[in-house]
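Asks: Provided below are the primary sequence and the corresponding predicted coordinates.
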Amino acid sequence: MGIRRRQRGREHRGGISLNNLRTSREWNGRAAEAYRDLVPSQADGLGEIELFAEQLRTSLESLANSIETFWLAVKSAFVVFVVGAVGAIATACTVVGIPATIGAIATAVGVSLGLVITAVTALNSHVNTIEPQQSALNEKIHDLGTEWAKTNAELSDSTTRDGDRSNWELDS
């Protein structure tokens, strides 16, 4: 599924280029020239956004995998505790097994706590590892800027019968 997303992004980015847009081949005029000047910077901007989104996706998938692993370890610890407790209760059914029950429960608690502590430590370690990556992504957000490339030229006047010169002329 991740490969599909990347391919769609590349197709989308590739779709915004002068070679792929009919407008740059079929029209002339002031607006067409402004449009031809504008499209490459917009394609570059889209490429930067695409790269950022891919890095963000990778980082978030990595964090999600770590969180899933953490909860799997917590569930495993719970299962270990329940199995140990059930075994201890079964052992306690006999008078002779009561001293062993205390040891079995202590062992189950100890193993379960060890698994939870290991899971918490692993998750904390991963979060600390990706923290610089998240900071770098945050910086990239600022580097992308707040403005999309645009032109000051009027691109909307394509009428030919309103008495003024059109900004778009059909390429003949």
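Replies: Sure thing, it's come through. Because the structure is predicted, anything quoted here is derived from the model rather than measured. Residues are numbered from 1 along each chain as shown.
Asks: only C-alpha atoms for contact and neighbour calcs from this point on.
Replies: Will do.
Asks: what about residue 139, distance to residue 55?
Replies: Distance, residue 139 to residue 55, by C-alpha to C-alpha, to the nearest Å: 13 Å.
Asks: List the contacts of stretch 74-92.
Replies: For stretch 74-92, the surrounding residues in contact (C-alpha atoms under 8 Å, 6 or more residues apart in numbering) are 97-98, 100-102, 104-105, 107-109, 111-113, 115-116, 119.
Asks: just those now: which is nearest residue 62?
Replies: residue 119 (15.5 Å; C-alpha to C-alpha).
Asks: try this one next to it:
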Amino acid sequence: MPVEIDIAQRLATIADATLEIVAADGVDGVTIRAVARRIGGSTTLVTNYLPTREALLRNAVEHAMRSWGADLDAAVADVPARERLAAIARWACSTTGDDLVLRRLFMEILGRGAPESEAHRVLREDSRQNRGALADAAADAGAADPAFAADVLDLALRGFYVSSLEDPESWTTERVTPLIERLVRLLTTVR
């Protein structure tokens, strides 16, 4: 009788191995062979699910975004609609767990990947969805121009992601959170 395989779990295992390689060796270290070695299997174990290096990177990005989505949902679950923008912004300027590795991966994909690549497309779509969520939350917070507030916050938060890679000792969660909170107040109280 064939063994039942949980495809979602297998893809998560491959994504985790891919991210471990990015943390240790950077994006250049990600190969099908390296991922297979990391999970203790043959290359066929990987290529049965993800046939190319590009697919490995896309899978890792999608896995990370699902994890971040679950974290964000938990962070805003009991927050009143009017305070959701501030909660989203606080969550987005935190640096925990694999955040720095993921930001490094995303920056490398954006800087080195072709704009038509699958991983690049996933990042672009995520960015658009995030701006939409920020705009909705800004409207709930009473911002005079929710789209403008979302654009400004998105630029500030994305800038933090780059700054946290450039100078992680200076651009910490503790330093950035009060700045982002003040920006949210400015964007939602000016009429």
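Replies: Received, thanks. Just so you know, these numbers come straight off a predicted model, no measurement behind them.
Asks: TM-score for these two?
Replies: Once superposed, chain against chain, the TM-score is 0.26 (TM-score structural alignment, normalised by the length of the first structure); 69 aligned residues with a C-alpha RMSD of 4.8 Å.
Asks: Would you map the strands across the first structure?
Replies: Ranges of strands within the first structure are 27-28, 169-170, based on DSSP state E.
Asks: Could you check which of residue 139 and residue 55 of the first structure is surrounded by more residues?
Replies: Taking neighbours as other C-alpha atoms under 10 Å, residue 139 of the first structure and residue 55 compare with residue 55 leading, 15 against 11.
Asks: OK, contacts around that one?
Replies: Per C-alpha under 8 Å, 6+ apart, neighbours of residue 55 of the first structure: residue 137.
Asks: buried set for stretch 151-162 of the second structure?
Replies: Going by neighbour count (16 or more other C-alpha atoms under 10 Å), the buried part of stretch 151-162 of the second structure is 151, 152, 153, 154, 156, 157, 158, 160, 161, 162.
Asks: Please pick the buried ones from the contacts of stretch 74-92 of the first structure.
Replies: Buried among those (16+ other C-alpha under 10 Å): 98, 101-102, 104-105, 107-109, 111-113, 115-116, 119.
Asks: Return the closest of the buried residues of stretch 151-162 of the second structure with respect to residue 19 of the second structure.
Replies: Using C-alpha to C-alpha, those come closest to residue 19 of the second structure at residue 161, 17.3 Å.
Asks: Break down the first structure into its helices, ranges please.
Replies: In the first structure, the helices defined using DSSP state H lie at 2-15, 23-26, 30-92, 98-144.
Asks: Compare the ones you listed and give me the one nearest residue 170 of the first structure.
Replies: Nearest to residue 170 of the first structure, of all the helices of the first structure, is helix 23-26, at 6.1 Å by C-alpha to C-alpha.
Asks: buried ones in the closest one?
Replies: Within helix 23-26 of the first structure, the residues that qualify as buried are 23, 24, counting by 16+ other C-alpha under 10 Å.
Asks: which secondary structure elements does that helix contact?
Replies: If contacts are counted by 3 or more C-alpha pairs under 8 Å, 6 or more residues apart in numbering; DSSP states H and E, helix 23-26 of the first structure sits against helix 30-92.
Asks: can you rerun that using 6 Å?
Replies: Contacting helix 23-26 of the first structure under the criterion 3 or more C-alpha pairs under 6 Å, 6 or more residues apart in numbering; DSSP states H and E is no other helix or strand.
Asks: Do a quick rundown of the helices in the second structure.
Replies: 7-25, 32-39, 43-47, 53-76, 84-92, 99-112, 118-140, 146-166, 173-189.
Asks: Work out the gap between the last one and the centre of the chain.
Replies: Here the centre of helix 173-189 of the second structure is set off from its chain's centre by 20 Å, with C-alpha atoms, centre = their mean, to the nearest Å.
Asks: tilt between it and helix 84-92?
Replies: Using axes from the mean of the first three to the mean of the last three C-alpha atoms, to 10 degrees, the inter-axis angle of helix 173-189 of the second structure relative to helix 84-92 is 160 degrees.
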